[in-house]
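J.: Just a sequence and a predicted model for now, questions to come.
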Amino acid sequence: MDSGCEENRQPLIEANSLHDDEEDDQYGDKNSIWIESKKLWHIVGPSIFSRIATFSMNIVTQSFAGHLGNVELASVSIANTFIAGLAFGLMLGMASALETLCGQAYGAKRYSMMGVYMQRSWIILTGCGIVVLPLYIFATPIMKAVGQPDDVADQTGLVALWFIPLHFSFAFQFPVQRFLQSQLKTQILVWVTLAGFVFHFVASWVSVFVFDFGVVGLAIVLGVSWWLIFFGLFGYAALGGCPETWTGFSIQAFSGLWEFLNLSLASGVMLCLENWYYRILILMPGYLDNATIAVDALSICMSISGWEMMVPLAFFAATGVRVANELGAGNGNAARFATIVSVVHSTVIGIIFCALIMIFHNKFALIFTSSPDVLKAVDHMAYLLAFTILLNSIQPVLSGVAVGSGWQSRVAYLNLGCYYLVGLPLGIIMGWVVKLGVEGIWGGMIFGGTAVQTIILLLILVRCDWENEAKKAAMNIQKWSRPSVDQSS
């Protein structure tokens, strides 16, 4: 991998080492920090908005389901969180392979290959969607097997079947989002997701209160809303918004699928191991004494953490794009500088949220409950929530660097070791053996898993040879594209 491409590599780096605003050897002064910050927030701002908008569409669906009845609310929540949620996490992770490929191709000015990469991702994610389809088809027996009441399980199975269109929308929307982000076409994300959210809210209200379509209507509306967002984004790209990077459908999309699948699976596993780790954290307190209070308190804390997580996840996406762009352009030092700026920005925001949690440690749970027992339990967990938010302001940014650099396989193994071989056993020991209850489970999983993973990633970045990473990116671009096909200049 480190040899055999010397002739092709050098012209690529030289041709794409230009910077409009800064020189390669000058980083750290106020001007370069300001320029990099503007580039970063050009991606972060719209990404935060689009993530909150799409996340809120699920909340709207659950809220309207709550007006239909408790069984309807439970079925929609379970189908959304555990059926669609598992597929969502896997396909979102697999789509992040485009942040590596499209980001580096854009930096290297291999523009026409970006559309080919997106089409390859559609093919791979559609195949993944078919493989995961039994989760939706057999949702009812799966829910009964894990102990859900028959009425909830039956209703969940019905909702899951009508969620299948939503499920396949993930395979197309996630790649086109990353395709646009990688070339800094971010403002369109704001307008299209805003329009999608407004449509979703109005259509959900009409479905429930005008036509009385019930949970089936809500499931259909959610799927239609996601597909409309995809068609809006793709329509922008295909109808002139991305003239250099979208040159039409290509038979080349069907070549190199095996290698593309490997990178996509590594990306999916990397992010799924994180996503499923926190889902396990929510389930584990259910086996403790006083489980209801413990689960309620932890759910409140995780809801707060989930909303705040939209910010670091936006930094995850932005960092991946910035690092990939600079590495693709052959600018290792610029990629390193982009990493530092992103980590600092995200950490400062995390410190602010951390301080707010500590200041309002006995108040913020009032948003969700008035139960004295639950409020007391949340108050006791506030310091863990604050530390989790602080860690989560750093860790996703480091994962974004890994995606931008193409380290998905390496980080997937790291996540497996830190989360499931260290964090999870430590949480079990602290919760049941040491008898610290839910705080022990959470503390063990956070300190043993997330904290250790974050420290190791920081050490990897400190020791990283960024110029060598730029050379590897150049070789990967040569591997993934054919110069004779790309007509950009």
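T.: Right, received. Where do you want to start? Here the structure is a predicted model, which is why all the values come from computation and not from measurement.
J.: drop to CA atoms for contacts and neighbour counts, all remaining ones
T.: Fine.
J.: Do you have the strands of the protein handy? List them.
T.: Taking DSSP state E as the test, none of the chain falls into strands.
J.: which residues sit in contact with Q177?
T.: Contacts for Q177 (Cα atoms under 8 Å, 6 or more residues apart in numbering) come out as 189, 233.
J.: Spit out the contact partners of S399.
T.: Applying Cα under 8 Å, 6+ apart, the residues near S399 are 316, 411.
J.: how about a cut-off of 10 Å?
T.: For S399, the contact set (Cα atoms under 10 Å, 6 or more residues apart in numbering) comprises 270-271, 313, 315-317, 319-320, 405, 407-408, 411, 454, 457.
J.: ok, how many other residues are close to the residue nearest to T140 when sequence neighbours are not counted?
T.: Leaving out its chain neighbours, the residue that sits closest to T140 by Cα to Cα, 6 or more residues apart in numbering is G157, at 4.4 Å. Neighbour count of G157, defined by other Cα atoms under 10 Å: 26.
J.: Next one for the comparison:
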Amino acid sequence: METTPLLNGSPPTTLTLLENGDYGPARSFKEVKSVFWIETVKMWKIAGPIGFQIMCQYGTMSVTNIFVGHIGNIELSAVTIALAVIGTFSFGFMLGMGSALETLCGQAFGAGQIHMLGVYMQRSWIILLSSCFIILPFYIFATPLLKLLGQEDEIANLAGKFAILIIPQLFSLAITFPTQKFLQAQSKVNVLAWIGFVTLIFHVGILWLFLFVFDWGTTGAAIAYDITSWVIALAQVAYVIFWSNEGWHGFSWLAFKEIWAFVRLSISSALMLCLEVWYMMSMILLVGHLNNAVIAVGSLSICMNLNGWEAMLFIGINAAMSVRVSNELGLGHPRAAKYSVYVTVLQSLLIGLLCMVAIIITRDHFAVIFTSSEEMQRAVAHLAYLLGVTMVLNSVQPVISGVAIGGGWQTLVAYINLGCYYVFGLPLGFLLGYTANLGVMGLWGGMIAGIGLQTLLLLLVLFRTNWNKEVEQTTERMKKWGGQDISTDKASRCCHDFIQKEAAKLLERIQQEGQAEISTDQGSREQ
């Protein structure tokens, strides 16, 4: 039993650690406070850079919307449809497929199987590049699909042209997401933040150049979006190959081994996240059927854009949560995994409440960033309260999804998402929006009810989780995916420690006996 100091020179804690490095039970307020501080520092050291990097990556889409919004309302609605429907469809699917790496790389790194990380990443590259060709028809036939879904011809035609122009961005995601997960599992997140920041500044520059200097309109916006996305992907790969020494041991044919089993896990991850991402995307499609569709879609897209900024922060926390949980389960620390979850959920809820307050205070003003139309600004202010409630609910849900990815519960969460979103929330929103004639407010209100139900169910699952059992399942998963048995590793480490301790005792005994003999010899000579 031992105590450990807090990180970064903080006062020492009296929290007891077990022999395997896990926390002991936190029974007093002082121990709870110690856990809270330790886990806060650990989580934000990962979540801060990841959240910043993902917000910068999302910023490329948001800034594109902002620049296009000052060209005209039709252009804003069309580009929003292309990015929020077609782009979000592919983003959600590719992010979900890549999220299988969060489970496997995180648990492998925690278990000390670092040599497998590069193999997992290459395997994911292959799967995601193949997935791009499956998604490609949605881009090529975007115009007829959007018309079939009821969008106005003028919006659908321009959105379809924009979707075809951003096909290169789709293929960049197949490289970007696996590389991010590879680095995140090792907590090498600062480099991701720097890449995201530099490329966002670069994106603003080329957007201004293409739209206002060259006057290329929405075509220039699409080209800028493609270039920036590939700069991000290539910069991350360059860092992994040339500067990241851990986990990358060159290209390997092992990437093709057990690939179908890997595909199944990737699909489970994709299904879980896609059901979340596509849920809000479907609301934008439904709004397109309302009267005055340009204002309805535009005002909702501005709200979703702001909600997206908060969502990107929580995707960062989601990623940090999956890293923390998977690493601790890989190390065999059930209580550390549990404590990290509880601390993060509490802090995320507080952030969500702060975001809601900020939106309500600025409800009459924040739309100016996106549009000069006073009619559009009034429509946005009317939706601000629903946006605030959505931000609170979306603050807790991504954290629990991160726990699901870290623990490998993707299939269970996918079923919960399917029931809450598409069996309950979406039909309720349709009834309130169209049957009750409440318009955008009704649609959004019904879908918020679906998010609320999903959050409650996920909290119940979290409360009933047996973390010791999760450690056992992690051991089995490492066996299946090519790692060594964690318990064997621990046994070998314990054996190694035992041998070292016994050797040290033996050496000390020899030294003591030697000193005694020297003393005896000296005494006899004196006599």
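T.: Yes, it's here. Since this is a predicted model, take the numbers as computed values, not measurements.
J.: quick one: TM-score?
T.: Between these two chains, after superposing, the TM-score reads 0.87 (TM-score structural alignment, normalised by the length of structure 1); 469 aligned residues with a Cα RMSD of 3.0 Å.
J.: right, and the residue nearest to T140 of structure 1 touches I142 too?
T.: Yes. Look at G157 of structure 1 against I142 with Cα atoms under 10 Å: they come within range, at 8.9 Å.
J.: What lines up with F91 of structure 2 in structure 1?
T.: Residue mapping for F91 of structure 2 onto structure 1 gives F88, with TM-score structural alignment as the criterion.
J.: my read: its match touches F172, true?
T.: No. In this structure, F88 of structure 1 is not within contact of F172 by Cα under 10 Å, at 11.9 Å.
J.: Can you report how many residues lie near the match of F91 of structure 2?
T.: 23.
J.: Contact partners for it?
T.: Counting by Cα under 10 Å, 6+ apart, F88 of structure 1 has contacts 80-82, 94, 129, 166-171, 174, 272.
J.: for the residue lying closest to G92 of structure 2 once chain neighbours are set aside, what are its contacts?
T.: Leaving aside its sequence neighbours, G92 of structure 2 sits nearest to C274 (Cα to Cα, 6+ apart; 4.9 Å). Contact analysis of C274 of structure 2 by Cα under 10 Å, 6+ apart lists 88-97, 267-268, 414, 417.
J.: In helices, which of these appear?
T.: The helices, defined by DSSP state H, take in 88-97, 267-268, 414, 417 from those.
J.: just curious, which of those residues is nearest to I284 of structure 2?
T.: For those, the minimum distance to I284 of structure 2 (Cα to Cα) is 11.3 Å, reached by T88.
J.: and the gap between G256 of structure 1 and L263 of structure 1?
T.: 11 Å (Cα to Cα, to the nearest Å).
J.: between these two, who's got more neighbours?
T.: L263 (23 against 14).
J.: Go ahead and confirm the more buried one touches A412.
T.: No. Using Cα under 10 Å, L263 of structure 1 is not in contact with A412, being 11.2 Å away.
J.: so who does the nearest residue to C301 of structure 1 once chain neighbours are set aside touch?
T.: Counting by Cα to Cα, 6+ apart, C301 of structure 1 lies nearest to L385, which is 6.4 Å off, once chain neighbours are set aside. L385 of structure 1 makes contacts with 298, 301-302, 304-305, 354, 357-358, 361, 378-379, 391, 442-443, 446, as judged by Cα under 10 Å, 6+ apart.
J.: ok, now I81 of structure 2?
T.: 75, 87-88, 146, 151, 155-156, 158-160, 162-163, 281, 284-285, 288, 297-298, 301 are the contacts of I81 of structure 2 under Cα under 10 Å, 6+ apart.
J.: From I142 of structure 1, how far out is the aligned partner of it in structure 1?
T.: Residue pairing (TM-score structural alignment): I81 of structure 2 is matched to I78 of structure 1. Distance, I78 of structure 1 to I142 of structure 1, by Cα to Cα: 11 Å.
J.: What residues sit buried inside stretch 129-141 of structure 1?
T.: Using 16 or more other Cα atoms under 10 Å as the test for burial, stretch 129-141 of structure 1 gives 129, 132-133, 135-137, 139-141.
J.: quick one: the helices in the stretch 301-450 of structure 1?
T.: Applying DSSP state H, counting those that start in this stretch to the stretch 301-450 of structure 1 gives helices spanning 332-359, 372-392, 395-405, 408-415, 424-428, 437-445.
J.: Now check structure 1 for the residue matching E102 of structure 2.
T.: So E102 of structure 2 corresponds to E99, using TM-score structural alignment.
J.: Looks like its match contacts P175 (just checking).
T.: Yes. Contact criterion Cα under 10 Å: E99 of structure 1 and P175 qualify, at 9.0 Å.
J.: Need the overlap of contacts for these two.
T.: Here E99 of structure 1 and P175 share the contacting residues Q181, scored by Cα under 10 Å, 6+ apart.
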